[in-house]
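**Q** following is a predicted model, sequence given first.
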Amino acid sequence: MGVSRALGSREPADPFDIESAAVAVTDARGLIVFWSPGAERLLGHPARDVVGRPAETVLAGGDLDAAVAGLRRSGRAWHGVLAVPHHAGHTVDLALRACPLAAADGHRGWLVVACDAEQRITYDSYETLARGLLERSPLGIAVLGTEDLRWTWVNRALTEMEGHRQAGGDGTGTDAGPGDVSPLLQRHARRALVTGQPQVSLEYAPIHGADRRRRGQRRVSVRSFFPVRNSEGETLGICLVALQAVGQDSARDRLALLNEAGEHIGTTLDLGRTVQELAEVMVPRVADFVAIDVLEGVRARADPSRGTQNGEATLRRAGHLSIQEDHPEVVVEIGGATDYPPPSPQQRCLGTGRSIREDVSAATPWLLDDSERWTRLIRLGVHSHLVVPLRARGITMGVVTLLRWKNPDAFDEDDLLLVEELVARAGVCVDNARRFAREREAALMLQKSLLPPDLPRHHAVEVACRYLPTDVEAGVGGDWFDVIPLSGGRVALVVGDVIGHGLHAAASMGRLRAAVQTLADLDLPPDELLTHVDDLVVRLSEEAEAAPQGPTVVGATCVYAVYDPVARTVCVARAGHPSPAIAHLSEPVEFPDIPAGPPLGLGGLPFEAKEIVVEEGSIIALYTDGLIEASSDRDVDVGMERLCFTLAHPDRPLEEICDIMVRTLLPDRPRDDVAFLIARTHALSPDRVASWDVPADPSAVHDTRTKVDQQLSVWGLDDVAFTAELVVSELVTNAIKHAYGPISLRLIHERNLICEVSDASSTSPHLRRALTTDEGGRGLFLVAQVAQRWGTRHSTDGKTIWAELQLPEEP
């Protein structure tokens, strides 16, 4: 089948078609045995006049064998042109094809097919033209069979497009690779075969390769599939016509780049990373070099509008990127001041808030004022310059500069619109990063103000701590710790955990910490203190539920321990908090069985305290549950075993123990806020404590003063003897006059001199200013004037009034 027939186009009819051509058959004797209607039309001889007669009759005396011998031979057939007389008398040039017919006796006849020679020439010209057009066409053309939808004929153009082998020269396509039809092409061809309607496909494919200049270009393939039918309407095959071009679809590429920018820019809230992501999106697809400069206020996390309003437009380089690794166009390193001259497009863009697009040459006016930039830009051959303001929420935060030199095209309006859209998206991300940094700094400042900046040094304990919020970026949480000096040389150790994370939890934590410190100053027992804190949390929860915004639940856990260096005991109460761990020097790590108590905020439930004897040098560890629940399976037992391991050597330095706890118990990023406080206990030597029972007799005041004076002399504190005698005499006198026995006096010599007078009365004295006519009422006023601190603490069997006297510093 010819190519033109396969394609089903309307070509001239084949003149040698046996149904219309002139056909004659002769036998071995040379007699005409068949004369077709076509022969009758062509030569004018009716069949009845020539059948049975010698062929020479038609040839007008010529010899058939001699006539055939004059034709060209091709295999066993002959073909050529022969002049034959018409019945009307004129001569007709016939194009002949003759094939010998062998008989049984060895003689042969002939099958002759003829047509008008001019008709044959016309047909041959069309056949040659059609084949030439199809095979040399820049369009890809192929025919797929109807049975298996595989190639039957493929021209050279489609071979190059689809990567197949060239079809055979006869057009049969036997070399076309029957298995090379892709599933995509077969799907479209099958649809055309089933529906009988043409199918068109459009495919975009990116060009891959090392040529960066072709990045963004696409190979566009347009394919049309339609059925090929013969004159009876029978489908002979599916024709594929394909056109392929390489170019750039600007609209599609802009949309693709904007979509990529939406995914690539703003992946973090880090300002430097955000501007670098903007540069990575635009180089090299939009520009050969990009620089992002931001106002000083943006880097300082301040409001950038203040600088522009005050005329302070200091730009600093936040990021840049070039198609060349050595960045030859860079004048300012990241973080440095850009120092653009006033006429520069950067300064004009910053002042007007509008984009500026201009060509660059050696005579560009503003470059003449900046020799270093002039040298670098002209040496590189920069020819186009685009500056776009970096804006968000109506505020200009900086400028974005784009340069081209390897890209021969200057920035046009489409480039300007694209860059403005990209920069606008990045501007929101930059402003978000700036706002986040400012809020994070404020949150860290709040957290720093809520937690103790430095743990106080205390004679009774040596302390160390760690605070690790789960919100690492914000750096704030609801856990807290505290070390609070108490009267009598005692110290309170506190660790608490507020429900939730972030600023709300930190604010609640600050209120609870302040409440605990205030109640601790009242010298309340641990269980009573937690009861008061529980009442506070209940009120906070009620306020939170009534507030239109904010957390709906406020709750916390807390452990409160009071260590007494004189008695060498620690009294602990806890509210839904893990029990402290005590690492003894001579015994295994202990988790004392302290009644858990309910979490703070439930209200109406009691708390219990337990007193534990601890030897000097022991470690008391208080922690939040995030420390022991940080294991991968959140198994508390596993966490407590690891905690015991870290505390197994309490004689190590406290900071070293803290580091071991972090490495052993905490993963890289804890799932919950973690705070822990460890304290090494110190005991007060018995020779630094003196106590006496005081009779309830006014005359005992003199004897008591004498004993105090003698004890202070033993301690070498003669410099404070007069003040101490005054304080003791006033406190003892008040106890004798207003309380009831038994009365006792205790002096403690540690960092300060502590004077304590205890009695069985629960009535607390009050400081007041006595009138000039009053005979008494000045005792506590005098004590308050000479003492560094004073106060009252209550116990189950009475109260203690105490006063601390500051000792002179040792040389």
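**A** Nice, thanks for sending it over.
**Q** okay, CA-based contacts and neighbour counts for the rest of this
**A** Noted.
**Q** which strands and helices sit next to the strand or helix carrying Leu129?
**A** Element membership of Leu129, judged by DSSP states H and E, is helix 117-136. For helix 117-136, the elements it packs on are helix 3-7, strand 91-102, helix 156-162, judged by 3 or more CA pairs under 8 Å, 6 or more residues apart in numbering; DSSP states H and E.
**Q** out of the ones you listed, which gets nearest to Thr235?
**A** helix 3-7 (10.2 Å; CA to CA).
**Q** give the next helix or strand downstream of the closest one.
**A** As assigned by DSSP H and E, the chain's next helix or strand after helix 3-7 is strand 22-26.
**Q** other residues contacting that next one?
**A** With contact meaning CA atoms under 8 Å, 6 or more residues apart in numbering, strand 22-26 is reached by 32-42, 55, 109-115.
**Q** and those residues, which are buried?
**A** 32-40, 42, 55, 109-115 (16 or more other CA atoms under 10 Å).
**Q** what about those, which are in helices?
**A** Among the buried ones among the contacts of strand 22-26, the members falling in helices are 37-40, 42, 55 (criterion: DSSP state H).
**Q** would CSV of those with distance to Met397 be doable?
**A** What follows is these, written out as CSV (distance: CA to CA, whole Å):
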residue, distance to Met397
Pro37, 95
Gly38, 92
Ala39, 95
Glu40, 97
Leu42, 93
Ala55, 104
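**Q** between those residues, which sits nearest Leu536?
**A** So of those, ranked by how close each gets to Leu536 (CA to CA), first place is Gly38, at 119.0 Å.
**Q** which one is that closest one nearest to, not counting chain neighbours?
**A** Of all residues not flanking Gly38 in the chain, Ala22 sits nearest, at 4.2 Å (CA to CA, 6 or more residues apart in numbering).
**Q** hang on, isn't Tyr560 packed against Lys610?
**A** No: Tyr560 is beyond contact range of Lys610, at 10.9 Å (criterion: CA atoms under 8 Å).
**Q** need the overlap of contacts for these two.
**A** Joint contacts of Tyr560 and Lys610 (CA under 8 Å, 6+ apart) are 572-573.
**Q** presented hereafter is structure B, for comparison with structure A:
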Amino acid sequence: MDTSNAENADPAGASQGATSVSGAGPGGRPPAFDGLAAAVLDDRGTVVGWTGTAQELTGFCADEVHGRPVRELVADLPLDPRRATQWPATGRVRLRHRCGTTIEVTFRTTRVNGSADFLVLAAPTPHVADHQHGAALLRALSAQSGITIALHDTDLTTVQTNAVPDTPDPRPVQPGARLGDVLCAEDAQSIEAVLRQVLETGIPVLGRNQHVSWRHHPVPRHALSLSAFRLEDARGRPAGVAALYMDDTDQLRARRHLDLSREVAERVGESRDIVRTAQDLADVLVPAFGDLAAVDLARAVFDGDEPGERLGGGDLHLRNAALAPATAAWPPGIQRGNLVPPLSDHPLLRRFQRGETVVYGRDDYIALIGSPQPAEQLLPHDTHAVMVAPLHARGLTLGAIVVWRTVPSDPFTADETDLMRQIASRGALAIDNARRYTREHRAAMALQQRLLPPATTDTPAAETAGVYLPTGRGAGTRGDWYDAIPLPSLRLALVAGDVIGHGIPASATMGRLRAAIQTLADLEPEPDELLTRIADLVQRLAAEAPPGDHDVMGASCLYAVYDPVTRRCAMASAGHPPPVLVRPDGSAEAVELLPGPPLAVCGMPYETTTIELEPGSVLALYTDGLVHRGAHDVGDGLGRLTDALATSCRPDRALDETGRALLADLVDEAPRDDATLLLARTRAVPGEDTAHWQIPADPAAVSDARAWATRQLTAWGLDALVITTELIVSELVTNAIRYGRPPAELRLIRHHVLVCEVTDSSSAQPRLRRARTTDEGGRGLFLVAQLAERWGCRHGQNRKTIWSEQPIACAH
């Protein structure tokens, strides 16, 4: 079989007849066959056929090798060259080049049908290895989920791809297809423009963001990362484009979910108003999560009360609190403030009542309502999917979040259900905080307690004695009061106040204010913040009172907090006279502070003043009935009080006796106003009963803190408290390092209780919760609550302190 003439034809001429073949390279041969040499041998191993590519490979033309034994061209013939039939089917040999060098090639032999001749195909071994590695790489990439590979020829026709459209009946894209056959026209044109640019310039495209939809299934759209490279033949001529599409939909969705979670954390919960909090929650969900959103709350929640438990269908006692967007064309049955209609006892409703987030379609919603006609009044137009998440907090179902998606939005996914569960949890906490805030304020206005506290108290911070003298004008008692409120960490709050008006209304207002101050004092705000909150309460009381009682809704108040460890007293005044300080040496003076407006006046801030008190000092708080005497000036009355205190407050005299004597001397027989005096003789915790340790911002500091606390308790003789204190210190210091901000400090105080305090520079509020079995954390504060007699958290300016108390008596 002599093929030398045909095979020796000019390759360029052959290419002219092959240009119409799809996928052919610029040389007329498919790019995969570039550099593939071919020769025909007879059964004696003589060359009878020689191609142009063989000439390019060896440098010998057909005339030079025709009729010569092939052994003359092979440098290392593997077998007996006398018989071509003994050649292996494939292998490697070194061919001689016309210039005197050798070329390592990989060959394959096959018998020509109907002839004794053999066809030998050969290519340089590096080229074969490249083809093998490239094919292996292509197979590996094609097998990866989330990666689509498409090889296009020079006219962008698909030569090979692993693409499978996301359609109800997915079938692989066939070779010969174009992008417009499988993608929406606009998306296909956009991608083809990119591929054409790569083909023309040779500059690759890396990680280009692209959104596409399948032509026969336009929803949902897919987010892709497109990378494209020009393919070239062995001579470096453009042969096509390789495009890699990495599905970025999940990553993009994850980023959006993260952004949504962050926005929920930032926006929801800023307001203490229940309806405002619900509206913030609805607003943040649209359009980031759905097209429409509503928040329905139990009717009891609007009043700050706890909702009752309910299972099964019927009236769920829910009322709409928020809609988003408010400008949407809501159906008549969904309007702000509307009651949620009764629902049938459907399995979806049962799942919701068990705390699950449920997703359902239009037909399910009709089944919940009971008939199609009401559903049209309660279902937004074009709705195709609804998600309902319970607002569940502290074992209470406060309401529900409802999100609608309308055509052509994507349906809800499983990970979006999980995200909604997290959003609902955070939203429920914010709404519950607003509900509890509402309840506390309502409760503060309704509290009816005893008008005055016990006359004397004895605490680690101070011993106190209070004296009250009612007016003698026959107008009935007025709203003067005093109070001594023990606080955590051995501190003591001292209060004196004076309500405007007289009689039972004034006494009732005083009782309300005193109860409210006791409630707020337990939350441990700064004095100025407490007075601000009480002022808000007085304003609301005034607004609610009958017109004839508006005059008894104003009040003045002085609030002070003394710390026997630091020996500092912080105080603020709401239009109240300043306290008088009697030092241990007998000198006395009024404390200079800047009084704010009375509690009935709004718009002006209060200011906290801090002073240091020596042990044995007496701080006198009083009402203006003690310094108003006839027509005398108030300044004169304060001077007389200061002089009397300097004379009467002797260390050997009981405080209650001193108080009674002062009132008898300073008040007229028939005073025009109530007179109240509270005396507090301060104490101090000895320096040897406190210990401080700076907490490094290093997780390894936890073990050092435990060791330091153990040494300190041993030095104090409190070995019985070592184990529990180590655990408490470990949890509180861990939280300060992990969730707080430096600087941080650990403080131990020894008295009748062992106080453990950890202070850091974060204002984040700690939360006690019960961790699940599979949780790796979340048990810290729960453990502290079990080990300590009591614990809590107080906030200062740019800091917070978490404290715990353990009774020392039980340790002996």
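**A** Done, it's in. As the structure is a computational prediction, the values presented were derived from the model and not from experiment.
**Q** need the TM-score from the superposition.
**A** Once superposed, chain against chain, the TM-score is 0.43 (TM-score structural alignment, normalised by the length of structure 1); 363 aligned residues with a CA RMSD of 2.1 Å.
**Q** mind listing the helices for the stretch 301-450 of structure 2?
**A** 347-353, 362-369, 372-378, 414-446 (DSSP state H, counting those that start in this stretch).
**Q** tell me which of these sits most buried.
**A** helix 414-446 (a mean of 20; mean count of other CA atoms under 10 Å).
**Q** packing partners of it?
**A** Using 3+ CA pairs under 8 Å, 6+ apart, helix 414-446 of structure 2 is in contact with helix 249-267, helix 274-285, strand 383-393, strand 396-406, helix 503-521, helix 527-544.
**Q** quick check: angle from it to helix 274-285?
**A** Angle between the axes of helix 414-446 of structure 2 and helix 274-285 is 160 degrees (criterion: axes from the mean of the first three to the mean of the last three CA atoms, to 10 degrees).
**Q** returning to what we had before: what's the closest of the helices of the stretch 301-450 of structure 2 to Gln16 of structure 2?
**A** Short answer: helix 414-446, nearest of these by CA to CA, at 57.0 Å.
**Q** and the next helix or strand past the biggest helix by length in structure 1?
**A** In structure 1, assigned by DSSP H, the helix with the most residues is helix 413-450. Using DSSP H and E, the helix or strand that follows helix 413-450 of structure 1 in sequence is strand 461-468.
**Q** which elements pack onto the next helix or strand after that next one?
**A** Downstream of strand 461-468 of structure 1, the next assigned helix or strand under DSSP H and E is strand 477-485. Packing partners of strand 477-485 of structure 1 (3+ CA pairs under 8 Å, 6+ apart): strand 491-501, helix 502-521, strand 674-681.
**Q** just send the ones you listed back as TSV, with mean neighbour count and distance to Phe226 of structure 1 too.
**A** Compiled in TSV, those are given as follows (neighbours: other CA atoms under 10 Å; distance: least, CA to CA, whole Å):
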stretch	mean neighbour count	distance to Phe226 of structure 1
strand 491-501	24	66
helix 502-521	19	66
strand 674-681	24	72
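**Q** among these, which is nearest Asn432 of structure 1?
**A** Of all those, helix 502-521 comes closest under CA to CA, at 18.1 Å.
**Q** wait, Ala484 of structure 2 touches Ile517, no?
**A** No: contact criterion CA under 8 Å: Ala484 of structure 2 and Ile517 do not qualify, at 10.9 Å.
**Q** can you give me the helices for the stretch 151-300 of structure 1?
**A** 156-162, 183-195, 250-264, 271-282, 296-299.
**Q** quick one, helices of the stretch 101-250 of structure 2?
**A** Using DSSP H, counting those that start in this stretch, helices in the stretch 101-250 of structure 2 cover 125-142, 179-182, 185-201, 249-267.
**Q** what's the neighbour count on the nearest residue to Leu581 of structure 2 once chain neighbours are set aside?
**A** Distances taken as CA to CA, 6+ apart place Leu619 nearest to Leu581 of structure 2, at 4.8 Å, with adjacent residues excluded. Using other CA atoms under 10 Å, Leu619 of structure 2 is surrounded by 25 other residues.
**Q** so Leu619 of structure 2 sits in a helix?
**A** No: judged by DSSP: H, G, I helix; E, B strand; the rest coil, Leu619 of structure 2 forms no part of a helix; its state is strand.
**Q** could you measure it against Ala709 of structure 2, distance?
**A** 35 Å (CA to CA, to the nearest Å).
**Q** repeat that for Gln251 of structure 2.
**A** For Gln251 of structure 2, the distance to Ala709 of structure 2 equals 47 Å [CA to CA].
**Q** these two: which is more packed in?
**A** Taking other CA under 10 Å, Gln251 of structure 2 and Ala709 do not tie; Ala709 has more neighbours (24 against 11).
**Q** before we move on, back to that, higher neighbour count, Ala484 and Ile517 of structure 2?
**A** Ala484 (28 against 21).
**Q** nearest spatial neighbour of the more buried one, skipping sequence neighbours?
**A** Leu494 is the one closest to Ala484 of structure 2 (CA to CA, 6+ apart), at 4.8 Å.
**Q** check which helix or strand covers the one you found.
**A** strand 492-499.
**Q** name the helices or strands packed onto that strand?
**A** Looks like strand 492-499 of structure 2 contacts strand 479-486, helix 503-521, strand 555-563, strand 618-622 (3+ CA pairs under 8 Å, 6+ apart).
**Q** any chance of these in JSON lines, plus distance to Leu297 of structure 2?
**A** Listed next are these as JSON lines, based on distance: least, CA to CA, whole Å:
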{"stretch": "strand 479-486", "distance to Leu297 of structure 2": "37"}
{"stretch": "helix 503-521", "distance to Leu297 of structure 2": "27"}
{"stretch": "strand 555-563", "distance to Leu297 of structure 2": "36"}
{"stretch": "strand 618-622", "distance to Leu297 of structure 2": "46"}
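**Q** of those, which is nearest Val182 of structure 2?
**A** helix 503-521 (67.1 Å).
**Q** can you check what angle separates the closest one from strand 492-499?
**A** If you take the same axes, to 10 degrees, helix 503-521 of structure 2 sits at 150 degrees to strand 492-499.
**Q** returning to what we had before: for the helices of the stretch 151-300 of structure 1, which one sits closest to Val727 of structure 1?
**A** Once the helices of the stretch 151-300 of structure 1 are compared by CA to CA, helix 296-299 is nearest, at 58.6 Å.
**Q** moving C-terminal of the closest one, what's the next helix or strand?
**A** Heading C-terminal from helix 296-299 of structure 1, the first helix or strand you meet, by DSSP H and E, is helix 304-309.
**Q** quick one: buried residues of that next one?
**A** 304-305, 307-308.
**Q** cool, and stretch 223-243 of structure 1?
**A** For stretch 223-243 of structure 1, burial by neighbour count (16+ other CA under 10 Å) applies to 223-229, 235-243.
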